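Student: Sequence and predicted structure are below.
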Amino acid sequence: MDTQLSEQCKSRLYRLKFEAPLESVAFVLADSREAAWRIGKTVMAVLLGVGVQTIALQGILSFRELVRTGVSDDADMRIFEIVVAGRKVRQWAHAPYFLTDDATLLGKWAELRADLAADIAREALRRAR
């Protein structure tokens, strides 16, 4: 598979990392970092049933920043990298919140999950031999 992210994602996507009340990741389309911050905090407060003041963000990165700092061969896949050590992804986003209905973003997520599942299956087969 080779899903390509939409131009809308490439120009308006932000990844938010939350640290409280729970550690999580969310993707949102917004016109600015400040707008992404407001949307993310508000929606997460509603989803979690807490006051917006209890939502703590660890960081907000734009699509361009994520691509620039990522390491995956597929530049669009870099948005899902959470921990990178050297030139290897050590942790991918797990169960992120998608605060958008952009089909290309959801397709890219499905592609990542399929790739990771295939890697697990290949490793199990290798061990079984």
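Tutor: All right, it came through fine.

Student: rest of the way, CA atoms for contacts and neighbours
Tutor: Fine.

Student: where along this protein do the helices fall?
Tutor: 7-12, 33-48, 63-69, 103-128 (DSSP state H).

Student: Could you provide those in JSON lines, with additional columns for distance to Lys88 and mean neighbour count?
Tutor: Putting those into JSON lines (distance: least, Cα to Cα, whole Å; neighbours: other Cα atoms under 10 Å) gives the following:
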{"stretch": "helix 7-12", "distance to Lys88": "23", "mean neighbour count": "16"}
{"stretch": "helix 33-48", "distance to Lys88": "27", "mean neighbour count": "16"}
{"stretch": "helix 63-69", "distance to Lys88": "12", "mean neighbour count": "17"}
{"stretch": "helix 103-128", "distance to Lys88": "14", "mean neighbour count": "13"}
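
Student: Using TSV, please lay out the ones you listed together with distance to Asp76.
Tutor: TSV is the format used below for the helices of the chain (distance: least, Cα to Cα, whole Å):
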stretch	distance to Asp76
helix 7-12	9
helix 33-48	19
helix 63-69	7
helix 103-128	8
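
Student: can you tell which of those is closest to Met77?
Tutor: helix 103-128 (7.1 Å; Cα to Cα).

Student: ok, structure two:
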Amino acid sequence: MTQLSDDCHTSLFRILWDSGEGSDDSDVLVAAFALESTRESARRFFGAALALIAGRPAGELDLSRLDSYRDLVNNGISDDEDLRVFETAWRGVTVTGWVGRPLFLTTDPTLVGKWAQLQADLAVQAAHDAIGRAGARDA
């Protein structure tokens, strides 16, 4: 099982960017991740990097929820604390939303590896759910 690096544990930040580029004109949140030394340096970095990507001034971007690794762990509920950096919604003690459009603005391979592990786990769960539904119809 992939574990996030010590750098992620101490310096990871995530911001949500409403890119406005979704299907059916719906807003789609992009979760951008970076390693920075402080919250303020993370805010500046995300503003500059996402402005370049979007081709718009940073002041025109819809950025929200700048959270550190510790913030995300404290607010999340997954048994695997490292997975909490990808949580976006909850219902009781169940995670109901995960990052769907990550933007990794770091070269830390453990972050991408953890996201890939999550995607594999979600695919297995979806397959089990589909098999369960098919079995229920056949009964």
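Tutor: Noted; the coordinates are in hand. A quick note: this is a predicted structure, and the numbers were derived from the prediction, not measured.

Student: coming back round to it: minimum distance to Pro21 of structure 1: which of the helices of structure 1 has it?
Tutor: helix 33-48 (8.5 Å).

Student: which residue sits closest to the most centrally placed residue in structure 1 in space, ignoring its chain neighbours?
Tutor: The residue lying closest to the centre of structure 1 (Cα atoms, centre = their mean) is Phe80, at 4.0 Å. Of all residues not flanking Phe80 of structure 1 in the chain, Ala93 sits nearest, at 5.2 Å (Cα to Cα, 6 or more residues apart in numbering).

Student: The one you found matches what in structure 2?
Tutor: Aligning on TM-score structural alignment places Ala93 of structure 1 opposite Val99 in structure 2.

Student: From Arg126 of structure 1, how far off is the residue nearest to Phe80 of structure 1?
Tutor: 26 Å (Cα to Cα, to the nearest Å).

Student: list the contacts for the match of Ala93 of structure 1?
Tutor: By Cα atoms under 8 Å, 6 or more residues apart in numbering, Val99 of structure 2 lies in contact with 30-31, 86-88.

Student: Still touching in structure 1? Go through those.
Tutor: Counting by both residues aligned by TM-score structural alignment, their matches' Cα atoms under 8 Å, the contacts of Val99 of structure 2 that remain in contact in structure 1 are 31, 86-88.

Student: For the residue nearest to Thr2 of structure 2 when sequence neighbours are not counted, list the residues it contacts.
Tutor: Using Cα to Cα, 6+ apart and skipping the chain neighbours, the partner closest in space to Thr2 of structure 2 is Lys114 (5.6 Å). Going by Cα under 8 Å, 6+ apart, Lys114 of structure 2 touches 2-4, 82-83.

Student: Looking at these, spot the one nearest Leu35 of structure 2.
Tutor: Leu4 (12.1 Å).

Student: Surely the closest one is in contact with Thr110?
Tutor: Yes - between Leu4 of structure 2 and Thr110 a contact is recorded at 5.1 Å, counting by Cα atoms under 8 Å.

Student: What number of residues are in the vicinity of Thr54 of structure 1?
Tutor: Around Thr54 of structure 1 there are 11 other residues, counting by other Cα atoms under 10 Å.
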